[in-house]
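Enquirer: Sequence first, predicted model second:
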Amino acid sequence: MSAPTLAHTFAEKLPEMAVEARAADFAAPRLVVLNEPLARELGLDPDWLRTDDGVAWLAGAAGGHATAYAGHQFGQFVPLLGDGRALLLGDLGGREIQLKGSGPTPFSRPGSDGFGAIGPMLREYLVCEFMQAVGIPTTRSLAVLDTGERVLRQQGYVPGGIVVRVAASHLRVGSVQYAATQSEDLIAAVVEAAGFATPLRMLSEVMDRQLELVVRWMRIGFVHGVMNTDNTALSGETIDYGPCAFTERFVGSARFSSIDSAGRYAFGNQPNIIAWNLTRLAEALLPLTGEDSAREVLGNIQNRWDYYWEMHFAGVDKQLATATDITTFNRQHSEGPIFIPRNQMLQRAITDAERDGDYNRYFELLNAVTDPFNPEAGPWWMKGSEGDDPFITYCGT
């Protein structure tokens, strides 16, 4: 098989928001994990992807585009962010394939090397495939590669890594915000490229998608950790798993991200933050919607939140509030998975891989959390609570 032919729909529909770019030239990239079922869904040959040519393609040898977007990061608006370490290879069968950690792009910020560390890439692969297994809308992971190089991070020099991400679309609230800094025509083009009939339809549908998504996060104790508007996908998929973690107890103050010192994106703040992000989307769309129409849509946020909360919590929220462990509670009530990527457990697996090149624990955990309702998928030690030991995650930049 030769390299697949990808379309470049994003660049064709939104040329003002796509810049041609290439990945860094990695001398000896190595495939660490390959999602063979997803590869086949995309029409890719897993055997070819494992060849030298296939690995080079996964590492970005064919080039692609870096995309522009803006965003509120921890509440502060940045008019131009863009893919500083990501490369959109193109799309295949209606799914976009993007590399994360493949090197600097024209949007890289001063001081950023554009590379990824292997640990956060392994985290993203495993957690997003767990989310897929439990039915929560998410981007997917096709592969993780070890770039063969070392990158400097908080803990010193660690192996470099790339995650190959698959998404229905990489358009986000920040994409609309960027368009709003340019022209009304570009806002309209983003609305069309994202598949919405009108700007108000976009606002209403994204609102529903995101509210239900966050309710579903809350149901399993998921803490995203960095809910900036540039990480709020218009598709309603969970995107960017950098500093994510899971709280074992239904405690609003639970936070794990090293960069969220004030707790803006703590577990219990996620409902308010998604409402705030949706309001920023409405503001960006105002030139096309008008204020009265946008306010009318936004006025439904609380009612829609209550609807999805009742749908997914079904009267167990008060019991969960006092449960010693969310997963154990869900398991006992036949409501949730037997296995989740518990924080310390996943970190130990990642540390083994980073420090010793030992992936045994990682693959054992991956097998369990991607078959999370099967009691035979993992050993007994993956089922217990970890308690309240302090835990911090790093985004890998």
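Expert: Good, I have the coordinates. Residues are numbered from 1 along each chain as shown.

Enquirer: all contacts plus neighbour counts: C-alpha atoms, from now on.
Expert: Noted.

Enquirer: need the contact list for the nearest residue to Arg140 once chain neighbours are set aside.
Expert: Among residues not flanking Arg140 along the chain, Val166 sits closest, at 5.0 Å (C-alpha to C-alpha, 6 or more residues apart in numbering). The contact partners of Val166, by C-alpha atoms under 8 Å, 6 or more residues apart in numbering, come to Arg95, Glu96, Ile97, Gln98, Thr139, Arg140, Ser141, Leu142.

Enquirer: buried set for the helix or strand containing the last one?
Expert: Translated: Leu142. Secondary structure assignment for Leu142, by DSSP states H and E: strand 140-153. Counting neighbours by 16 or more other C-alpha atoms under 10 Å, one finds that the buried residues in strand 140-153 are Arg140, Ser141, Leu142, Ala143, Val144, Leu145, Asp146, Thr147, Glu149, Arg150, Val151, Leu152.

Enquirer: another structure for you, compare them:
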Amino acid sequence: MFQFDTSYARLPHPFYTRVSPAQVPKPELITFNSDLARQLGAQDTNQSDTQLAEIFSGQRLLPGSEPIAMAYAGHQFGNFVPQLGDGRALLLGEVVGPAGHRFDIQLKGSGRTPFSRNGDGKAPLGPVLREYIVSEALHHLGMPTTRSLAAVKTGETVRRETPLPGAILTRVASSHIRIGTFEYFAFKQDVDNLKRLTEYSIQRHYPEIQNDPQADLHFFRNVGQTQVELVTGWMALGFIHGVMNTDNMSIAGESIDFGPCAFMDQFRFDQVFSSIDQFGRYNYSNQAQITLWNLSRFGNCLLLLHQDISEDELRKWNQELEALQDLFEHRHTIKMLEKLGIFDYERPNDRELIQKWLRYLEAEHLDYTLSFRALAPLVDQEAGWGAFKKTEAFQEFYNLWQERLHQQDLEVTAIQERMNQVNPVFIPRNHKIEEVIEAGRRGDFSPFHEMNEVLQTPFHEQEGRSSYRAAPRPEEMVQATFCGT
């Protein structure tokens, strides 16, 4: 199926530990993403479900596979932990796709590793189904993200608060190098391996700068720009990652490590879903500040490679971070303007227009996704206010919005079409994911397959699929989501 060529395993031993996947009693395939497999250049994808279950539970290794658990550190809720690492994941290997891009293929839930601390290294079924759904949904929503190749039941019981069925997810990423990977070597003052990691990362992800005399600085800039693009995209979709620790932030700018993540239903600036985020560090609006905080930690690591740096050079690094803050505000504004049907360029009062709209949504407890979709018909002034409540706040927003719409040279129908290309009909609703998980625990995966099918075309109405579109009823609303460890 795949022929692995694992460049990361050719780095020195401190980068990882070799580990074999745990044996499981009865691997059973839930799903296999054959489209993704073909995009990765898989040969001979005609294996039986039994064979696929064996491969993607780690019971049968493919040629060239050298399973490793990667080492990294991280700031968790602001507190530094010097050693974390893959506690329940194994990198099976890397494949080079038809376009020449390199991808990691990793198992999650494949058993204990030296980094498991007190954990069992296993994954319950629920988090596996959640990550599969959310990661694939983000991909079809146009977001950079790790993707899901397969999900397998293991036939064993995983004990958390209650006994749960076990499962393993196969994840695909441009790499699994994190800001926390750099922190791991920086904390140890291991400058040699920090330099190796930096050179490897540049060669793998940003080869166009590897011969640049200021490659490290430009590496910082590139990683920062991809992080900004990623998180502003999350926020435009109403997505909350939930655990933006530095060990959960990929230098490739991909969404990674879906634990207590969720898409908002009713809009709130300070919305939190994670059951462990007691002080709202990673709430919806704070994702901007946390992105920059994480990047400052990344920059500190790279500066260890320049211990004799001059004040002028240090000023350049600080200016790069300040520029990323400006870039974040600008890219967030542009993406939100597009959702409001404004496609020309940012003007002085645009950010206030966006805030008026969001404050209205919050005050009226309106659904974030459906409200943007319902706004498109109102581009035509003859449509009136639609279903929106006729408050003074909405009147003020509406008048400013219409004035702003008319400042661009676009026909009404063109604006509406473009709005519907960036404002989805379907998102992975929290209550629907919970329904999928409950059905899966009973052995019924038909809701899981149907939900994934719906989310493959999120910007188009789909006949007979209205339940996936609808906001939850009060009794269906999910107030908290949980990490699977």
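Expert: Good, I have the coordinates. Quantities reported herein were computed from a predicted structural model and do not represent experimental measurements.

Enquirer: Do you know the score for how well these two fit?
Expert: Their TM-score after superposition, calculated using TM-score structural alignment, normalised by the length of structure 1, is reported as 0.94; 392 aligned residues with a C-alpha RMSD of 1.7 Å.

Enquirer: Val128 of structure 2 versus the residue nearest the centre of structure 2, what's the distance?
Expert: For structure 2, the residue sitting closest to the mean C-alpha position, by C-alpha atoms, centre = their mean, is Ser255 at 2.2 Å. Distance of Ser255 of structure 2 to Val128 of structure 2, given as C-alpha to C-alpha, to the nearest Å: 16 Å.

Enquirer: Work out for me the element the aligned residue in structure 2 for the residue nearest to Arg140 of structure 1 sits within.
Expert: Matched across to structure 2, Val166 of structure 1 falls on Val172, judged by TM-score structural alignment. Using DSSP H and E, Val172 of structure 2 maps to strand 163-173.

Enquirer: Quick one: average offset of that strand versus structure 1, please.
Expert: Once fitted to structure 1, strand 163-173 of structure 2 is off its aligned match by 0.5 Å on average (mean C-alpha distance after the TM-score superposition for structure 1).

Enquirer: Tell me the counterpart of Met235 of structure 2 in structure 1.
Expert: Per TM-score structural alignment, the equivalent position to Met235 of structure 2 in structure 1 is Met218.

Enquirer: Now for that match, how many residues are close by?
Expert: Using other C-alpha atoms under 10 Å, Met218 of structure 1 has 23 neighbouring residues.

Enquirer: contacting residues for the residue lying closest to it once chain neighbours are set aside?
Expert: The spatial neighbour of Met218 of structure 1 that comes closest, neighbours along the chain excluded (C-alpha to C-alpha, 6+ apart), is Phe267 at 7.5 Å. Residues near Phe267 of structure 1 by C-alpha under 8 Å, 6+ apart: Met218, Gly221, Phe222, Val223, His224, Thr247, Val251, Gly252, Ser253, Ala254, Arg255.

Enquirer: how about these, which pair is most distant?
Expert: His224 and Val251 (14.6 Å; C-alpha to C-alpha).

Enquirer: quick one, which of those two is more surrounded?
Expert: Counted by other C-alpha under 10 Å, His224 of structure 1 and Val251 do not tie: His224 has more neighbours, with 25 against 16.

Enquirer: Quick check, that one in contact with Ala254.
Expert: No. Contact criterion C-alpha atoms under 8 Å: His224 of structure 1 and Ala254 do not qualify, at 11.1 Å.

Enquirer: Show me the longest helix that occurs in structure 1.
Expert: Taking DSSP state H as the criterion, structure 1 has its longest helix at helix 199-220.

Enquirer: Understood, closing this out.
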